[in-house]
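Engineer: A predicted structure for the sequence below; I have some questions about it.
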Amino acid sequence: MQNPADDNFEPPPMSDALLDDETLADLFRDLRAATAIDEIVVKASPGRAEHAPAATLADAEQLLRDRAVRGVQIRYRHEGACWWDTLMPAPGGVRLVRIRHDL
């Protein structure tokens, strides 16, 4: 990882999208089929206990569909890169912010 103080620092590529129910289902299907999951981090809603640290993809998907969390971050490896997908319930669907970290 580059040092931000370095004059040549470039932040990792990032993308942002709003997912509808069908696209969210497609994302989780792709994650199950084509990635190596490193970690799933769940941020609970206010007044709700933190979810178990060993959340599964099925847990994460259901929590997002139920709008029972502030967000979920899924860290995984795919095609030689590390990806961090942050998913947050939003008006009209689920917001996805994706960052790629080259290995």
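Structural biologist: Received, thanks. The model shown is predicted, which means the values in this text are computed figures rather than measured ones.
Engineer: from here on, contacts and neighbour counts on C-alpha atoms
Structural biologist: Will do.
Engineer: for residue 27, which three-state class applies?
Structural biologist: Put simply, residue 27 is helix when judged by DSSP: H, G, I helix; E, B strand; the rest coil.
Engineer: ok, which stretches of this protein are strands?
Structural biologist: Secondary structure of the chain, counting by DSSP state E: strands at 14-19, 36-44, 69-78, 81-90, 93-102.
Engineer: structure two is appended below for comparative analysis:
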Amino acid sequence: MNIYRLLISCPDAHGLVAKVSQFIFERNGNIKEAHHHLNEQNKHFFMRIEIESNLACSFTEFQQEFAQLAQKYQMNWQMNDASKLKRVLIMGSKSSHCVADLLHRGHESEMEA
């Protein structure tokens, strides 16, 4: 099952969590995980949501429709397919134990990369 990750940052406004959650619900998405935070100093809102891919529309359609909501609230946002493995570069110093640990974790599928 695909998992999509939605990252949002925008000026704070009442009901942001509800608006985004409702948007996902209306498209048959299931919120697997969600975190949000408000920076009190500059009143800036941050949110990270993982959505199961039970969407009633395509990934591209979801993004296009979400762009309309994002524009209304001046959101900076990005959405990606979290089920796709990330390409990584592992670099290390002369001490080999750190690199060896990372390589071992990769071999044992303990890293999502």
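Structural biologist: That came through, no problem. Predicted model only: the values in this text are computed from it and were never measured.
Engineer: where does the TM-score land?
Structural biologist: Once superposed, the chains reach a TM-score of 0.30 (TM-score structural alignment, normalised by the length of structure 1), with 56 aligned residues with a CA RMSD of 4.5 Å.
Engineer: hang on, the earlier thing: just send the strands of structure 1 back as a markdown table, with mean neighbour count too.
Structural biologist: Formatted as a markdown table, the strands of structure 1 follow (neighbours: other CA atoms under 10 Å):
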| stretch | mean neighbour count |
| --- | --- |
| strand 14-19 | 14 |
| strand 36-44 | 17 |
| strand 69-78 | 19 |
| strand 81-90 | 19 |
| strand 93-102 | 18 |
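Engineer: need those strands in JSON lines (columns: distance to residue 29 of structure 1).
Structural biologist: Formatted as JSON lines, the entries for these read as follows, by distance: least, CA to CA, whole Å:
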{"stretch": "strand 14-19", "distance to residue 29 of structure 1": "14"}
{"stretch": "strand 36-44", "distance to residue 29 of structure 1": "13"}
{"stretch": "strand 69-78", "distance to residue 29 of structure 1": "13"}
{"stretch": "strand 81-90", "distance to residue 29 of structure 1": "14"}
{"stretch": "strand 93-102", "distance to residue 29 of structure 1": "15"}
